[in-house]
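Chemist: For reference, the sequence and a predicted model appear below.
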Amino acid sequence: MATLLHLDSSALSHGSASREVTATFRKAWEEQHPEGKVVYRDLAAEPLPHLSAAGITAAFTDPADHTEEQKAALALRTELVEELEAADAVLIGAPMYNFTIPSSLKAWLDQVIIMGRTGGENSTVAGKPVTVVASRGGAYGPGTPREGFEFAANYLEKVLSGLLGLEVVDVIVPELTLARTVPAMADLVGAADASRAQAHEAAAAKAKELAARLSA
């Protein structure tokens, strides 16, 4: 049975649109794979350290010459990379914070991108399907006033496919998530609710489609 690597990065444990939609995806996935495996990391609740000099240099230094700090840093990077390599599909919850992704998710990316292994040509994770749930408080789609400020979904598509060689299956976008809490957005509540409902439907459908593809 297939293995799903599920990452959440929202700082909110409750009321998070990205967490709610990834949960819908995971539920549908598990219904298709009752005997399957899900590896879960809550990057906000248990944040990873940012990539350090020890983590960088360990990848280019003879293991016999590694310091204790380099050994520890490389062990963490290896653990995270092996999780990614073992996954058949990847699910990422990525809310937009200040026009881009949470630093907790960036830390994970920096740890797992190792040039010559997961990064660059002949990536060990190339072709794995990944689904991104990119929630955002406002509207940043084509034709909106803030279209040029969208650095979350765009960034993830570039780094996941361009550096890791992953197959970006879909980017699901529940938007206008602040409509119910920001008075100035009150007239957008209906659109926000519709966007969230569509995101849940898309997540369930994508999980089932992907599960069927991997089981074929």
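Modeler: Cool, got the structure.
Chemist: going forward, measure contacts between C-alpha atoms and count neighbours the same way
Modeler: Will do.
Chemist: which residues does Lys32 contact?
Modeler: Actually, residue 32 is Gln rather than Lys. 208, 211-212 (CA atoms under 8 Å, 6 or more residues apart in numbering).
Chemist: quick one: it and Phe151, what's the gap?
Modeler: 33 Å (CA to CA, to the nearest Å).
Chemist: what does Ala197 give?
Modeler: Applying CA to CA to Ala197 and Phe151 gives a distance of 24 Å.
Chemist: Repeat that for Ala134.
Modeler: 11 Å.
Chemist: what about the residue lying closest to Leu74 once chain neighbours are set aside, distance to Leu76?
Modeler: Residue nearest to Leu74 in three dimensions, not counting chain neighbours: Gly55, with 5.6 Å by CA to CA, 6 or more residues apart in numbering. As judged by CA to CA, Gly55 and Leu76 stand 9 Å apart.
Chemist: for Thr124, same thing?
Modeler: Using CA to CA, one gets 17 Å for the distance from Thr124 to Leu76.
Chemist: Would you mind telling me which of these two has the busier surroundings?
Modeler: Thr124 (20 against 16; other CA atoms under 10 Å).
Chemist: Now for the closest residue to the more buried one other than its chain neighbours: which residues touch it?
Modeler: Among residues not flanking Thr124 along the chain, Thr118 sits closest, at 5.1 Å (CA to CA, 6+ apart). Residues in contact with Thr118 (CA under 8 Å, 6+ apart) are 81, 112, 124-126, 164.
Chemist: who wins for most neighbours among those residues?
Modeler: Result: Leu164 is most packed of those (other CA under 10 Å), 26 neighbours.
Chemist: what's whichever helix in the chain runs longest packed up against?
Modeler: When the chain is parsed with DSSP state H, its longest helix is helix 189-215. Judged by 3 or more CA pairs under 8 Å, 6 or more residues apart in numbering; DSSP states H and E, helix 189-215 is in contact with helix 17-32, strand 167-172.
Chemist: Below is an additional structure, to be compared with the one above:
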Amino acid sequence: MSYLLHIDSSSLGADSVSSQVAQSFRNTWNEPVVHRDLAASPVPHLDAAGIAAWDTDPARRTPEQAAAAAVQDELIEEFLGASGYLFTVPMYNLTMPSVFKAWLDQVIVKGRTFGLPDGPAASGRPALVVSARGGGYGPGTPNHGKDFVVPALETILHDMLGLDVTSLTPELTMAPVVPALTHLIPLHEASLTDAHQQARRQAGKFRDRIAA
């Protein structure tokens, strides 16, 4: 069965702007979805046992290596079974949530998802990154150049995992709650409206592309 894999790393649940925009995608997608909520059920960070398991014969693995390999196997099989990907990755302190980095480190394994003779195992599959942020990081803003989420993810997901990545960045989410940013509310609302519209549009594109 073909499905969309939604990896969600927001800690705010239904109150997360990233998750709300992702829900607009899912409402339009209306096809099978496998949802992994990393905030509710975080995966382990990669450790020495997990790294050693890569090059150790399964019959010779220690109990710790076997347990680490089982985690990797589950996540990699789930990743490779998907036809498309939805990543909810809000900006926390200028970068991605650590739970999402932990997930990446578990699925990026040479010889299984990348480093293969014919390229990454999921090469060419569509992926949407939704990354809300409290401020503005576009050209002309004081924070321009300080977005260490989307540029990093676009590089990792495309160059290492081979995904065809599109990113949505609803901005200024702190404007409605921080008095000093009240004057930016119209810009926030416009950014959010556009993100929801783009999410629905991308869902339609994903569906048509996967069905082709």
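Modeler: Arrived safely. Because the structure is predicted, anything quoted here is derived from the model rather than measured.
Chemist: State the TM-score obtained for the two superposed chains.
Modeler: With the length set by TM-score structural alignment, normalised by the length of the second structure, the two chains reach a TM-score of 0.96; 210 aligned residues with a CA RMSD of 1.1 Å.
Chemist: Filter the contacts of Gln32 of the first structure down to the buried ones and hand me the PyMOL line.
Modeler: Restricted to buried positions by 16 or more other CA atoms under 10 Å, the PyMOL selection for these reads:
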select buried, resi 208+211
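Chemist: Could you look up the SS state of the residue positioned nearest the centre of the second structure?
Modeler: Central residue of the second structure (CA atoms, centre = their mean): Phe87, 2.8 Å from the mean position. For Phe87 of the second structure, the assignment made with DSSP: H, G, I helix; E, B strand; the rest coil gives strand.
Chemist: aligned partner of it in the first structure?
Modeler: Matched by TM-score structural alignment, Phe87 of the second structure corresponds to Ile92 in the first structure.
Chemist: Could you do Thr113 of the second structure as well?
Modeler: Aligned counterpart of Thr113 of the second structure in the first structure: Thr118 (TM-score structural alignment).
Chemist: what do you get for Asp208 of the second structure?
Modeler: Using TM-score structural alignment, Asp208 of the second structure pairs with Ala212 in the first structure.
Chemist: Now do the same contact list for its match.
Modeler: If you count contacts by CA under 8 Å, 6+ apart, then Ala212 of the first structure has Gln32 around it.
Chemist: how much space between Ile210 of the second structure and Ser2 of the second structure?
Modeler: 9 Å.
Chemist: Oops, could you answer that again for Pro142 of the second structure instead?
Modeler: Remark: distance between Pro142 of the second structure and Ser2 of the second structure (CA to CA) = 43 Å.
Chemist: Could you do Arg125 of the second structure as well?
Modeler: Distance from Arg125 of the second structure to Ser2 of the second structure, by CA to CA: 12 Å.
Chemist: what's near enough to touch the closest residue to Leu181 of the second structure other than its chain neighbours?
Modeler: Distances taken as CA to CA, 6+ apart place Ala175 nearest to Leu181 of the second structure, at 4.7 Å, with adjacent residues excluded. By CA under 8 Å, 6+ apart, Ala175 of the second structure lies in contact with 134-135, 181-185, 188.
Chemist: Which one (most neighbours) among those?
Modeler: Busiest of the contacts of Ala175 of the second structure [other CA under 10 Å] is His188, holding 23 neighbours.
Chemist: Let me see the contact set for that residue.
Modeler: 170-173, 175.
Chemist: What does it correspond to in the first structure?
Modeler: Using TM-score structural alignment, the partner of His188 of the second structure in the first structure is Ala192.
Chemist: ditto for Gln197 of the second structure
Modeler: Gln197 of the second structure maps onto Glu201 in the first structure, by TM-score structural alignment.
Chemist: okay, now its match: neighbour count?
Modeler: Count around Glu201 of the first structure with other CA under 10 Å applied: 15.
Chemist: just Asp8 of the first structure next, same as before
Modeler: There are 24 residues near Asp8 of the first structure, going by other CA under 10 Å.
Chemist: Looks like it contacts Ala94 (just checking).
Modeler: Yes - taking CA atoms under 8 Å as the definition, Asp8 of the first structure is a contact partner of Ala94 at 6.9 Å.
Chemist: shared neighbours of these two, anything?
Modeler: Ser18.
Chemist: about what we covered before: return the most buried member of the helices and strands packed on helix 189-215 of the first structure.
Modeler: helix 17-32 (a mean of 22; mean count of other CA atoms under 10 Å).
Chemist: quick check: angle from the helix or strand just after that helix to helix 17-32?
Modeler: Next along the chain after helix 17-32 of the first structure, taking DSSP states H and E as the criterion, comes strand 37-42. Going by axes from the mean of the first three to the mean of the last three CA atoms, to 10 degrees, strand 37-42 of the first structure is angled at 170 degrees with respect to helix 17-32.
Chemist: same for strand 37-42 of the first structure, what does it pack against?
Modeler: With contacts taken as 3+ CA pairs under 8 Å, 6+ apart, strand 37-42 of the first structure sits against strand 3-8.
Chemist: try it again with 10 Å
Modeler: Where contact means 3 or more CA pairs under 10 Å, 6 or more residues apart in numbering; DSSP states H and E, strand 37-42 of the first structure is packed against strand 3-8, helix 17-32, helix 68-86, strand 89-93.
Chemist: what's the spacing between the closest residue to Pro32 of the second structure other than its chain neighbours and Glu78 of the second structure?
Modeler: Nearest residue to Pro32 of the second structure, sequence neighbours excluded (CA to CA, 6+ apart): Tyr3, at 5.0 Å. Here the criterion is CA to CA. By it, Tyr3 of the second structure lies 10 Å from Glu78 of the second structure.
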